[in-house]
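Sequence isn't available, so here's the structure alone:
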């Protein structure tokens, strides 16, 4: 039987996941606003039920009439951004709010990388605050199309 702490942690992650889905879907401009609630349901169902991304792509194409290329981008980006937010939440829960992280830019496959993300490669930052890039504190993977990630920096293990 799970402990109360485990149940609280799962509920917290579920709440974070739900909020992340809603926030990320709100950023989609190629699907009319009146369909965003349905897209939220599709993305959340895909994540919680473990749909392959192609099923989400098909759902987006079928329900909202976007091209396969656009639907694939939306599905990948939603999955990546929400996973990044959950990773941050889990790391903060495990290591506390004072933990430092290191920003890693993912090179390859991009024709126009964000130069500010490239410049931040290897930068240490407080995970609870995010890394200051372009004048704002953000988390790796948060921005549309961002593939950056973080690693936890644990003192004494340099």
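Yep, that arrived. Since this is a predicted model, take the numbers as computed values, not measurements. Numbering: from 1, shown residues only.

Please count neighbours and contacts with C-alpha atoms only from this point.
Will do.

which ones are touching residue 19?
Applying C-alpha atoms under 8 Å, 6 or more residues apart in numbering to residue 19 gives no contacts.

hmm, 10 Å instead?
13, 25, 40, 82, 85 (C-alpha atoms under 10 Å, 6 or more residues apart in numbering).

Compare those and tell me which has the most neighbours.
Ranked by the number of neighbours (other C-alpha atoms under 10 Å), those place residue 82 first, at 25 neighbours.

Around the closest residue in space to that residue that isn't next to it in sequence, how many other residues sit close by?
Nearest residue to residue 82 in three dimensions, chain neighbours excluded: residue 20, at 5.8 Å (C-alpha to C-alpha, 6 or more residues apart in numbering). Residue 20 has 22 neighbours, counted by other C-alpha under 10 Å.

what's the distance between residue 20 and residue 86?
Between residue 20 and residue 86 the distance, using C-alpha to C-alpha, to the nearest Å, works out to 9 Å.

helix or strand for residue 150, which one?
strand 149-153 (DSSP states H and E).

take a look at this one as well, against the first:
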């Protein structure tokens, strides 16, 4: 229909958010690998040549303990709560601006006045920023915990410095993937919730589920594609399932009638 404006997905915002988190994780990775290379790596190779196993373990564990403590401090310095808050705030503001602009274009096309005052938004934004700060700092904390496990396991099992370093390099990659997933998951969820609030407050009572149309769409969501859902029924919102990039195409009453008659 001529008066329909498609619901868009903020892919660039998602990608930017993922990059920002990943950049900080990469920085922590560089710091931790450098500390490993400067301290424990050389000691491992020297101590493995000695014959007194008890001395070897005690000596390396002492170095390992100091390394782990230092890495935790440096990680907090590289990615503190203030850094996480800045990233999350910029990200939420970006998604909010994107959503509001898109929805207002949809409303204008349907002859509905654009949204102005939004009393619900302040608390929602505050909550989502706090939630995303938690996700970001959890990534950091999970990284340092796994770093600690790799170091202790390697020291006590007699692992070579090269094998331990390879595990640490792999850990950075795994952590980056986690950051990308959070960016994708949160973007779909936040966009879906914001759009739903704005659609309903503008008097739009239903939507058509629209999937992202690529090979990553899960089968259950593809089966929803093109079907109508009513907000009053409290349905699963597009984008709010984990890692979902589906969107809701809002319908006014005239469009609902046409849809039910098979005219859309």
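Thanks, I have it. What you see is a predicted model; the values in this text were computed from it and never measured.

Any idea what the TM-score is?
Superposed pair, TM-score by TM-score structural alignment, normalised by the length of the first structure: 0.57. Supporting alignment: 112 aligned residues with a C-alpha RMSD of 3.0 Å.

Surely residue 75 of the first structure touches residue 54?
Yes: counting by C-alpha atoms under 10 Å, residue 75 of the first structure does reach residue 54; the two are 8.1 Å apart.

which of the two has more neighbours?
residue 75 (21 against 15).

which ones are touching that one?
43, 46, 52-60.

So for residue 20 and residue 86 of the first structure, which residues contact both of them?
Jointly contacting residue 20 of the first structure and residue 86 under the rule C-alpha under 10 Å, 6+ apart are residue 14.

Now do the helices in the first structure.
Secondary structure of the first structure (DSSP state H): helices located at 4-25, 36-49, 53-64, 68-95, 115-119.

how about the ones you listed in a markdown table, adding distance to residue 127 of the first structure?
As requested, the helices of the first structure are exported to a markdown table (distance: least, C-alpha to C-alpha, whole Å):
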| stretch | distance to residue 127 of the first structure |
| --- | --- |
| helix 4-25 | 16 |
| helix 36-49 | 24 |
| helix 53-64 | 28 |
| helix 68-95 | 7 |
| helix 115-119 | 16 |
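
Nearest approach to residue 126 of the first structure belongs to which of these?
helix 68-95 (10.2 Å; C-alpha to C-alpha).

For the closest one, which residues meet the burial criterion?
71-72, 74-89, 91-92 (16 or more other C-alpha atoms under 10 Å).

What of stretch 54-61 of the first structure?
For stretch 54-61 of the first structure, the neighbour count (16+ other C-alpha under 10 Å) marks 56-61 as buried.

Specify, as a residue range, where the strand holding residue 150 of the first structure falls in the second structure.
Strand 149-153 of the first structure corresponds to residues 247-251 in the second structure, going by TM-score structural alignment.

again with stretch 67-85 of the first structure
Stretch 67-85 of the first structure corresponds to residues 175-193 of the second structure when matched by TM-score structural alignment.

With the first structure overlaid, report how far that stretch is off on average.
Mean deviation of stretch 175-193 of the second structure relative to the first structure after superposition (mean C-alpha distance after the TM-score superposition for the first structure): 1.2 Å.

now that stretch, how far from the chain's geometric center?
3 Å (C-alpha atoms, centre = their mean, to the nearest Å).

ok, now stretch 168-186 of the second structure?
For stretch 168-186 of the second structure, the distance to the chain centre is 9 Å (C-alpha atoms, centre = their mean).

so who does residue 26 of the second structure touch?
Residue 26 of the second structure sits next to 20, 32, 172-173, 175-176 when contact means C-alpha under 10 Å, 6+ apart.

which of these has the most neighbours?
Highest neighbour count within the contacts of residue 26 of the second structure: residue 32, with 23 neighbours (other C-alpha under 10 Å).

Leaving out the residues flanking it, which one is nearest to it?
Spatial nearest neighbour of residue 32 of the second structure, excluding adjacent residues (C-alpha to C-alpha, 6+ apart): residue 71 at 6.0 Å.

Look at the one you found and say how many residues are nearby.
22.

and what of residue 259 of the second structure?
Neighbours of residue 259 of the second structure using other C-alpha under 10 Å come to 15.

Enumerate every residue touching it.
208, 227-228, 251, 253.

Most widely separated two among these?
227 and 253 (15.6 Å).

picking up where we left off before, which among the helices of the first structure is found nearest to residue 158 of the first structure?
Between the helices of the first structure, helix 68-95 lies closest to residue 158 of the first structure; by C-alpha to C-alpha that is 16.6 Å.

Return the angle between stretch directions for that closest one and strand 149-153.
10 degrees (axes from the mean of the first three to the mean of the last three C-alpha atoms, to 10 degrees).
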